[in-house]
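J.: Here's my sequence, what's the structure:
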Amino acid sequence: IRVMEQYSTNLTDKQWQVIEKIINPQERKREHSLRNIMNAILYLLKTGCQWRMIPRNFAPWESVYYYFNK
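T.: Okay, here's the model as predicted:
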């Protein structure tokens, strides 16, 4: 389990509650939480970092990239 650092791009609990209703994260078992993946996508979009430079406390870049493309 990765410890989630607090970045200014992280979703608030209230924001996550809205998104969670739309994407239904319980539809299947996942290795990484969708909230963690969404936070990584938001971090990447805000900072403009390269995919492989996403901080390690997020899900692996390959997983984040998969959901970004989806």
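
J.: alpha carbons only for contacts and neighbour counts from here, please
T.: Will do.

J.: Could you tell me which helix of this protein is the longest one?
T.: Counting residues, the longest helix found in the chain (DSSP state H) is helix 34-47.

J.: Next, the structure of the following sequence, for comparison with the previous one:
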Amino acid sequence: MKSMYQSGLSDEEWMLVSHHFEHKDPRGKKPIHSKCAIVNAILYISKSGAQWRWSQRGVWEAALDEINEIHRKETAKSQPLLWGL
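T.: Down below sits the predicted model:
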């Protein structure tokens, strides 16, 4: 399974540790997420602390653009208009 993030395990690394996550009890519902995906999520949070720049490509840039636009508008409101002086 290819990880979306730098912190994710490669297929070879997953093969080395997957036996620690085997589920031997047949009861219960089938899991929604693979154990590899869960381990990758834990590694992601552990490594990045959920920093913006580690999020999916385009997400943090879009959020930063929006924040900058709001800041630009608020700054423009607080500046006195000197046009026509």
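
J.: Could you tell me the TM-score of the two chains?
T.: Superposed pair, TM-score by TM-score structural alignment, normalised by the length of structure 1: 0.54. Supporting alignment: 49 aligned residues with a Cα RMSD of 2.7 Å.

J.: returning to that earlier point: tell me how far the longest helix of structure 1 is from the chain's mean position?
T.: The chain centre lies 4 Å from the centre of helix 34-47 of structure 1; the measure is Cα atoms, centre = their mean, to the nearest Å.

J.: which helices and strands sit right next to it?
T.: Where contact means 3 or more Cα pairs under 8 Å, 6 or more residues apart in numbering; DSSP states H and E, helix 34-47 of structure 1 is packed against helix 61-69.

J.: Next, the buried residues of the helix it packs on.
T.: Going by neighbour count (16 or more other Cα atoms under 10 Å), the buried part of helix 61-69 of structure 1 is 61, 64-65.

J.: Going by distance to Q26 of structure 1, which of these wins?
T.: V64 (17.6 Å; Cα to Cα).

J.: Do I have it right that that closest one meets L42?
T.: No: V64 of structure 1 is not in contact with L42 according to Cα atoms under 8 Å; the separation is 10.4 Å.

J.: Give the aligned range of stretch 15-24 of structure 1 in structure 2.
T.: Aligned by TM-score structural alignment, stretch 15-24 of structure 1 falls on residues 13-22 of structure 2.

J.: Between the two ends of that stretch, how far is it?
T.: 15 Å (Cα to Cα, to the nearest Å).

J.: can you check stretch 15-33 of structure 1 too?
T.: Terminal residues of stretch 15-33 of structure 1 are spaced 15 Å apart (Cα to Cα).

J.: buried ones in it?
T.: Across stretch 15-33 of structure 1, burial judged by 16+ other Cα under 10 Å covers 16, 19.
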